[in-house]
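> Provide a 3D model corresponding to the input given below.
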Amino acid sequence: MSSGGGATESDDGGNGRTGRRPGHSGTRDAILAAARTRFAEVGFDKASIRSIATAAGVDPALVHHYFGTKQELLTAAMDIPIDPEVVLGRIRAVPLDRLGETIVRAVVGLWDSPAGVQAVVAIRSLIGGGEVSLARAFLLEVVLKEVRTRVDSPPGSGTTRASLAVSQMVGVLVARKIIGVEPLASMPVEELVRLVGPTLQRYLTGDLDLPG
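From the prediction side, this is the model:
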């Protein structure tokens, strides 16, 4: 099977060809390029493994072989060396009234970790390179998708609430890790949790007086 358009399109595992083929690094790169384009065009939910495989000219089973789940593929496409489950697992474990402080603690703690250095570089590159659709898909459709569902009260407000939460955390990221605004840049994580957590909590569960 080559990395061009001659690959067979079949169901995942339909022909069992899941092993590595000659030139597998080129195959991996082709899948990543197709995934970046597809995620940016239609978003995470609407981009199927089959459509990404077709665009890359490979069997869908190879996408799973190299990247596992669609969520793992999106993380790889963004070149972020952090598993979103590190944050998602902590968010799932807390009650609704502690979401704000937990998100701030988990996300800022991650940014401040050794792995966070490369993650910040990747996000800066995505934004600077104009791949904002990819970053938006990652934030809203992976990182905050479950949060959006949990805070959807009144019904239909979940996306607005999640978007406001994203705006708050992106602002903190830019000020703390990219521009280096003091005292935010050197503020202890728990101080940030105390100051920013309540604002995030209000966005997620407070009365926003949204249009009916």
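> all contacts plus neighbour counts: C-alpha atoms, from now on.
Fine.
> quick one: list the elements packing against the helix or strand hosting His65.
His65 is part of helix 60-67, with elements assigned from DSSP states H and E. Other elements packing on helix 60-67 under the criterion 3 or more C-alpha pairs under 8 Å, 6 or more residues apart in numbering; DSSP states H and E are helix 49-56.
> what's the helix it packs on in contact with?
Under the criterion C-alpha atoms under 8 Å, 6 or more residues apart in numbering, residues 3-5, 9, 11, 27, 30-31, 33-35, 38, 59-60, 62-63, 70 lie in contact with helix 49-56.
> narrow those residues to those that are buried.
Among these, those classed as buried by 16 or more other C-alpha atoms under 10 Å are 3, 9, 27, 30-31, 34-35, 38, 59-60, 62-63, 70.
> could I get the residues you listed as JSON lines with distance to Val142?
Formatted as JSON lines, the buried ones among the contacts of helix 49-56 follow (distance: C-alpha to C-alpha, whole Å):
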{"residue": "Ser3", "distance to Val142": "28"}
{"residue": "Glu9", "distance to Val142": "27"}
{"residue": "Thr27", "distance to Val142": "25"}
{"residue": "Ala30", "distance to Val142": "22"}
{"residue": "Ile31", "distance to Val142": "19"}
{"residue": "Ala34", "distance to Val142": "19"}
{"residue": "Ala35", "distance to Val142": "15"}
{"residue": "Arg38", "distance to Val142": "15"}
{"residue": "Asp59", "distance to Val142": "25"}
{"residue": "Pro60", "distance to Val142": "21"}
{"residue": "Leu62", "distance to Val142": "22"}
{"residue": "Val63", "distance to Val142": "18"}
{"residue": "Lys70", "distance to Val142": "10"}
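> please give the structure of this sequence too, so both can be compared:
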Amino acid sequence: MTEPSATAPPDPGASPRRRGRRSGGADTRAGLLAAARAEFADRGFDGATVRRIAERAGVDPAMVNHWFGGKEKLFTAAMSLPVDPGEIRGLVLEGPVDGLGERIVRGFLSVWDPGDGGAMAALLRSVAAHDVAARMLREFVGGMVLRPVTERFCPDRQAERGALVASQLIGIGMMRYVVRLEPLASTPAESLVATAGPTVQRYLTGNLGSTNPDE
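Prediction:
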């Protein structure tokens, strides 16, 4: 996957940007994607706004919903993510707290395995060398997928629990699709669900121990 890269802000001395609709649909869509890549790289998912992206693209903010259905789906398209985050959340959030860890592992594997890691593997290969790729991975796994889960199910220390789950999922992804460490690379998905699911469950809802080293 080509690494997302930020584009330079408009030159203050440059000609004014066009307002309103662009000349064609494809042009509008491409302009929004380019503007979104720049805004998300500069500000992250939470900091970027539909209005700023539209202004950068020189179009009306309504065009974001028209072409992409909202900021989250624009993020998915702009960063060439392997799956809509909402798809994974749908697999995870529907159900009781018991079995949550297994649902998370199964949800990720269900979208990673069919493409042998696909675009996610490419993103994992890039994170060590490229700050933008690392930020995009944090936004995708930590913010867009896991944060709604931890806010709903975790009893305390939500950020810490989410980071621990992310470490488990990204570790599985790296070893399974990039390093191809055996037997993990060829282990059936449901076997991984059975072995990794309880660890993820403990990270989410179990006792993490004291945060005070004197206790």
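> surely Asp60 of structure 2 touches Thr28?
No: Asp60 of structure 2 is beyond contact range of Thr28, at 9.9 Å (criterion: C-alpha atoms under 8 Å).
> residues shared between the contacts of these two?
Common neighbours of Asp60 of structure 2 and Thr28 (C-alpha under 8 Å, 6+ apart) are Arg21.
> what sits against the residue nearest in space to the middle of structure 1?
In structure 1, the centroid-proximal residue (C-alpha atoms, centre = their mean) is Phe138; its distance is 2.6 Å. Shown in contact with Phe138 of structure 1 (C-alpha under 8 Å, 6+ apart): Phe44, Leu74, Thr75.
> again with Met63 of structure 2
For Met63 of structure 2, the contacting residues are Thr28, Ala54, by C-alpha under 8 Å, 6+ apart.
> so what does it match up with in structure 1?
Counting by TM-score structural alignment, Met63 of structure 2 corresponds to Leu62 in structure 1.
> now do that match against Ala56 of structure 1, distance only.
10 Å (C-alpha to C-alpha, to the nearest Å).
> just Arg105 of structure 1 next, same as before
From Arg105 of structure 1 to Ala56 of structure 1 the distance is 38 Å (C-alpha to C-alpha).
> compare these two (neighbour count), which wins?
Set Arg105 of structure 1 next to Ala56 and count neighbours by other C-alpha atoms under 10 Å: Ala56 wins out with 24 against 21.
> what's the farthest-apart pair in the buried ones among the contacts of helix 49-56 of structure 1?
Greatest spatial distance among these (C-alpha to C-alpha): Ser3 and Lys70, at 20.0 Å.
> thinking Pro198 of structure 1 is in contact with Thr102, fair?
No: the pair Pro198 of structure 1 and Thr102 fails to qualify as a contact (C-alpha under 8 Å) at a distance of 10.6 Å.
> out of these two, which sits in the more crowded spot?
Between Pro198 of structure 1 and Thr102, counting by other C-alpha under 10 Å, Thr102 is the more crowded of the two (22 against 18).
> tell me who's in contact with that one.
Arg90, Ile91, Val94, Val193, Gly197.
> what about 6 Å?
Contact analysis of Thr102 of structure 1 by C-alpha atoms under 6 Å, 6 or more residues apart in numbering lists nothing.
> what residue in structure 2 is paired with it?
Using TM-score structural alignment, Thr102 of structure 1 pairs with Arg103 in structure 2.
> tell me which helix or strand that match sits in.
Applying DSSP H and E, one finds Arg103 of structure 2 within helix 100-112.
> next, the mean deviation of the longest helix along structure 2 compared to structure 1.
Determined from DSSP state H, the single longest helix within structure 2 is helix 25-47. Helix 25-47 of structure 2 differs from its equivalent in structure 1 by a mean of 2.4 Å after superposition (mean C-alpha distance after the TM-score superposition for structure 1).
> that'll do, ta.
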